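J.: how does the following fold in three dimensions:
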Amino acid sequence: MKARTVFGLLRLGAATICLVALIHRLSWGLASNTIASQNFFAYLTNQSNIAFVVLLAVAGVIALRRPADPRWLTVALALVLSWTITAGIVFAVMVWQGGERGIRIDVPWSDQVLHFWLPACTIAAWALAPGHRRVPWRVVPITLAYPLVWGAFTLWRGPLIGWYPYYFLDPRQVSGPLEFLTFSAIALAVFALVATGLVLISRMPTRRQWRSPAASDDAEIEPADRADTRESVGQDA
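T.: You can find the predicted model right below:
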């Protein structure tokens, strides 16, 4: 079985696992009958994982049908993975801080899958995936657009319903504007760092060796890729 076929099946399997985890997390939250559970779709983690499910399903079908991912899919994967991985990091820090402060934070298996296991697996998959394209650097600033829009909407909506998905966005739970700005800046910096890491991994020479020569077409290869190809041909000659 070809590597791309195996990887396509793995993508579809990961999409299924993520969907099951999201459904369980929604059911588990609704059973608690709290305002947080009623705002399931307001969490950045859940929104980004829903996008992750859809994109993985599409990526899995493409991997089964094509020898290489189109450029738009690689860029979309880089963006969504930046959001899901960062959400996992932030959640881990919040759980750790809650334990330090004696605050109980329940973490069901679905939360563990969404915040820890899937992000870890996707990082490994990103490094080893056959058929990926090089990711342009403009993905890094674009990555910040979604959390900024989400944050602005959350700050507008929070006072109306008296609830915020994350404590550092709630004026009642921070010491003042300085703490709010500090936490927000740190979160945005993590988004940018994760996106930068994904771009760097996509440009590693060992990563590009997975790409099938038959899958390359001049319309989808960046100038840097063409230069690499010319150098390789020259060396072989």
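J.: contacts, neighbours, all on C-alpha from now
T.: Noted.
J.: how much space separates Val95 from Leu148?
T.: 23 Å (C-alpha to C-alpha, to the nearest Å).
J.: and the two? Which one has more around it.
T.: For Val95 and Leu148, the more surrounded residue by other C-alpha atoms under 10 Å is Val95, and the numbers stand at 16 against 13.
J.: got a list of what that one touches?
T.: Going by C-alpha atoms under 8 Å, 6 or more residues apart in numbering, Val95 touches Ile105.
J.: over to the one 5 residues further on?
T.: Under the criterion of C-alpha under 8 Å, 6+ apart, the contact list for Glu100 is empty.
J.: now do the contacts for Tyr168.
T.: To be clear, residue 168 is Phe; Tyr isn't right here. The neighbourhood of Phe168, defined by C-alpha under 8 Å, 6+ apart, consists of Val174, Glu179, Phe180, Phe183, Ser184.
J.: which stretches of the protein form helices?
T.: Counting by DSSP state H, the chain has these helices, from start to end: 3-32, 35-38, 44-65, 71-100, 109-112, 118-128, 139-143, 145-161, 177-202, 205-208, 223-236.
J.: any chance of CSV for the ones you listed, columns distance to Leu169?
T.: Listed next are the helices of the chain as CSV, based on distance: least, C-alpha to C-alpha, whole Å:
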stretch, distance to Leu169
helix 3-32, 21
helix 35-38, 14
helix 44-65, 13
helix 71-100, 13
helix 109-112, 21
helix 118-128, 24
helix 139-143, 20
helix 145-161, 7
helix 177-202, 6
helix 205-208, 38
helix 223-236, 42
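J.: one more, so I can put them side by side:
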Amino acid sequence: MTMRTAARTWFGLTALVVLAGLVTQIAVTSQATEGHFTTVAGRVANVFCFFTIQSNIIVMVTCALLALNPERPSTALRVFRLAGLLGIAITGVVYHTVLSNLYELHGGAAVADFLLHTMSPLLTITGWLVFGPRGGIEYRVIGLAALFPIVWLVFTLARGPFVDFYPYPFVDVRIHGYVVVIFNCVIVAVLFLVLALGARALDRVLVRRTAPV
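T.: Next comes the predicted model:
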């Protein structure tokens, strides 16, 4: 198996794992009878308001495109690839350090949780480390990728008072107030920036190591 074939296989597998997790999560949510949203449409629509879900969707789409062609040079793909990579890394870190013990899940909910919070981050990060693509993390790409968490935070805080719902405790203004929530958002933003700069530095090292002598 060539490196290109291995890369396409890995990206395709990652996209399929995320798709399975998303389908399972939507099925479980649509069948739930308890929770803040009382209609199926409301519950399913709310699923797509979670940072975890949006990060996984970006990962799924970019990995599917890379499975078709691992050498895509598009700036747009580089931006979304980085946004998905960093978003899913933050998802894994925050979930396993802060959120994992908040709920006890069973059945399909536990399966979706494992696929979207554990398998997806592991496959995505490993795939980037091994297969790249390399050499595309420029400062302009970082700036454009950073729009993803910024837009999500603005949308979440603007939507919260209208639906009386916040997807994560650390952005719940009803519990913490705006000062604490904004501070929490700054921490997330700093984490995103640190990870982005770290990814850029590591990418440059990996480019030098794989460059022909």
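J.: need the TM-score between these chains.
T.: Here the TM-score for the pair of chains, by TM-score structural alignment, normalised by the length of the second structure, is 0.83; 202 aligned residues with a C-alpha RMSD of 2.3 Å.
J.: quick one: map Phe181 of the second structure onto the first structure.
T.: Slight slip there: residue 181 of the second structure is Val, not Phe. With TM-score structural alignment defining the correspondence, Val181 of the second structure maps onto Phe180 in the first structure.
J.: next one: its match from Asp170 of the first structure, what distance?
T.: Counting by C-alpha to C-alpha - Phe180 of the first structure and Asp170 of the first structure are separated by 8 Å.
J.: can you find the partner of Leu118 of the first structure in the second structure?
T.: Counting by TM-score structural alignment, Leu118 of the first structure corresponds to Ser120 in the second structure.
J.: and what of Pro108 of the first structure?
T.: In the second structure, the residue equivalent to Pro108 of the first structure is Ala110, according to TM-score structural alignment.
J.: what's the burial count for its match?
T.: That count, for Ala110 of the second structure with other C-alpha under 10 Å as the rule, works out to 14.
J.: Val93 of the second structure now?
T.: By other C-alpha under 10 Å, the residues close to Val93 of the second structure number 14.
J.: check Val190 of the first structure too.
T.: 20.
J.: give me every residue that touches the nearest residue to it once chain neighbours are set aside.
T.: What sits nearest to Val190 of the first structure in space, not counting adjacent residues and going by C-alpha to C-alpha, 6 or more residues apart in numbering, is Thr86, at 6.4 Å. Taking C-alpha under 8 Å, 6+ apart as the criterion, Thr86 of the first structure is in contact with Val190, Phe191, Val194.
J.: same question, Ala192 of the first structure
T.: Contacts of Ala192 of the first structure were listed using C-alpha under 8 Å, 6+ apart, and they are Val140, Pro141, Thr143, Leu144.
J.: rerun at 7 Å
T.: Val140, Leu144 (C-alpha atoms under 7 Å, 6 or more residues apart in numbering).
J.: measure the most centrally placed residue in the first structure to Pro136 of the first structure for me?
T.: With distances taken as C-alpha atoms, centre = their mean, Leu81 lies nearest the centre of the first structure, 2.0 Å away. The spacing between Leu81 of the first structure and Pro136 of the first structure, counted by C-alpha to C-alpha, is 15 Å.
J.: ok, now Leu160 of the first structure?
T.: Taking C-alpha to C-alpha, one finds Leu160 of the first structure at 39 Å from Pro136 of the first structure.
J.: higher neighbour count, those two?
T.: Pro136 (16 against 9).
J.: that one matches what in the second structure?
T.: Mapped onto the second structure by TM-score structural alignment, Pro136 of the first structure lines up with Glu138.
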